[in-house]
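Student: Would you be able to build a 3D model of this:
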Amino acid sequence: MTDTPASYGTPDHPRVAVRGEARLEVDPEVAHISVTVTARGKDRRTALEDLTRRNDTVLELIRSYGPAVEKLETGALSITPELTKNGRDEKIRAYHGHVHITATLNDFTALGELITRVADLDMTRVNGPWWALRPTSPAHANARREAVHEAVQRAREYADALGSHLTALIELADLGAENTVPALPAPAAGFRARAGYDATPEPPPTIDLEPRRQTVYAQVNARFIMSPPEL
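Tutor: Predicted coordinates for the structure are as follows:
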């Protein structure tokens, strides 16, 4: 009958439990921006037509950057009536329209120019950028590997201190390896601009943006069996 070490450890097969951690600082892979297009009119049709025209202008401008734009999505659209001051008889003073657009760029050299050009459009607001890694980024796997290596090294050091050596791995538990900056968090030091009707026809100056490095964490719990110590 094979002598299998118990997972909880025995005097002949002591168990050592450790945690391995890794923290990497890496360059971002993508940048997200959020664009809000607005319109206001005395009647619903005018507000909707202005909103449609401005939305088309923004989308056309962003698409003109080609492969630099990795993803372009339209979010919520709303047309909201504004009642008169007293609001009697449901009299409407004006209609307000909003449409939200998000874009993901992988070419940071085009990012500053795109942001200022979009912000220069009528009744358009830009928030961002938010720097991020892709979910499939190799940085996540690298952090997990380093965490495992640290766990093994730490367990070996404990075993060595007792005159023992590791004989088996009995458990490896992943506690997560994730980017600390979500897809669209509030920017710590982002760019925000809102353009009005006074946008000038001249091309706006390009803002210089410095990508914010991303922090990737990984943690694992590991349990090993080691040889009997020399006490």
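
Student: going forward, measure contacts and count neighbours with C-alpha atoms only.
Tutor: Will do.

Student: show me what contacts the residue lying closest to residue 206 once chain neighbours are set aside?
Tutor: Closest residue to residue 206 apart from its sequence neighbours, by C-alpha to C-alpha, 6 or more residues apart in numbering: residue 113 at 4.7 Å. Contacts for residue 113 (C-alpha atoms under 8 Å, 6 or more residues apart in numbering) come out as 205-207.

Student: Also residue 187?
Tutor: Taking C-alpha under 8 Å, 6+ apart, one finds 128-130 in contact with residue 187.

Student: Following up with a second sequence; could you model it the same way so I can compare the two?
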Amino acid sequence: MTSDATPQPYGTPEVPRVAVRGEAHIEVDPEIARITITVSARGTDRRTALDDLTRRNTTVLDLIKSYGDPVEKLETGAFSITPELTRHGRGERIRAYHGRVLITAELSDFTTLGELTTRLADLDLTRVDGPWWALRPDSPAHGEARKQAVHEAVQRAREYAEALGARLTALVELADLGAENATPLTMAAPAGMMRTMAYGAEDAGAPALDLEPQRQSVYAQVNARFTMTPPQL
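Tutor: Got it, this is the predicted structure:
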């Protein structure tokens, strides 16, 4: 048995409801950038390769740390020492050892980023990839997009009501669809959002790269339901 207190999801002739979706899409400048640095080394024996890799890794870390506050995060990822085998007669022998360390750095100063990237790429057996541009998770841009989506929902509902000679009386429901879509640093950037640089140490004192930060798209969507006065049909 249905009671009179049972909610009416679609409203009633006396208290009709209007359901709308509000959307917002804004573009803002990025707040941080990430680069990855791959440091390599090669030696005829394991110890030589390891010592060389350790020295190069320390040089890279010291250079990055020397930039201070603009470097917001510095992390060491994968590390490997791999033997290179060569066939000799009836057996296999180790020809050399290859070492590799992957380092990730996040910066908030893009002028510093251009200078640091060039200096890193100018080091021997060092590869630089990136930058990947992004917003911080708590960026005000996310809140601004949500506000715009709510305002659009209210405006759209009001226009529907006015078209019927009615007016909005109350908000019944506001549902966040979680549709904002800024690219996080932990995800691969879509096509067109990554620039890759791989250099050897060819020229001394190479000029700083002039990087043009890529603007970030932020989306927000909400569903909203309102009650309104009876329409004038």
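
Student: sorry, back to before: quick check, nearest of the contacts of residue 113 of structure 1 to residue 32 of structure 1?
Tutor: residue 207 (15.8 Å; C-alpha to C-alpha).

Student: That closest one maps to what in structure 2?
Tutor: Using TM-score structural alignment as the criterion, residue 207 of structure 1 maps onto residue 209 of structure 2.

Student: Tell me the secondary structure of its match, please.
Tutor: Here residue 209 of structure 2 is coil, with the state taken from DSSP: H, G, I helix; E, B strand; the rest coil.

Student: and residue 162 of structure 1, what is it in contact with?
Tutor: Here residue 162 of structure 1 is in contact with 229-231 (C-alpha under 8 Å, 6+ apart).

Student: Nearest to residue 188 of structure 1 among those residues?
Tutor: residue 229 (51.3 Å).

Student: can you pull the contacts of that closest one?
Tutor: 159, 162-164.

Student: I'd like to know how far the aligned residue in structure 1 for residue 112 of structure 2 sits from residue 68 of structure 1.
Tutor: The alignment partner of residue 112 of structure 2 in structure 1, by TM-score structural alignment, is residue 110. Computed as C-alpha to C-alpha, to the nearest Å, the residue 110 of structure 1 to residue 68 of structure 1 distance reads 7 Å.

Student: The contacts of residue 187 of structure 1 into a markdown table, with extra columns for distance to residue 216 of structure 1 and neighbour count?
Tutor: Formatted as a markdown table, the contacts of residue 187 of structure 1 follow (distance: C-alpha to C-alpha, whole Å; neighbours: other C-alpha atoms under 10 Å):
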| residue | distance to residue 216 of structure 1 | neighbour count |
| --- | --- | --- |
| 128 | 21 | 21 |
| 129 | 19 | 29 |
| 130 | 16 | 25 |
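
Student: quick one: secondary structure of the residue nearest to residue 206 of structure 1?
Tutor: On the basis of three-state DSSP, residue 113 of structure 1 is classed as helix.

Student: same check, this time on residue 59 of structure 1
Tutor: Relying on three-state DSSP, one would call residue 59 of structure 1 helix.

Student: what about residue 215 of structure 1, how many residues close to it?
Tutor: 19 (other C-alpha atoms under 10 Å).
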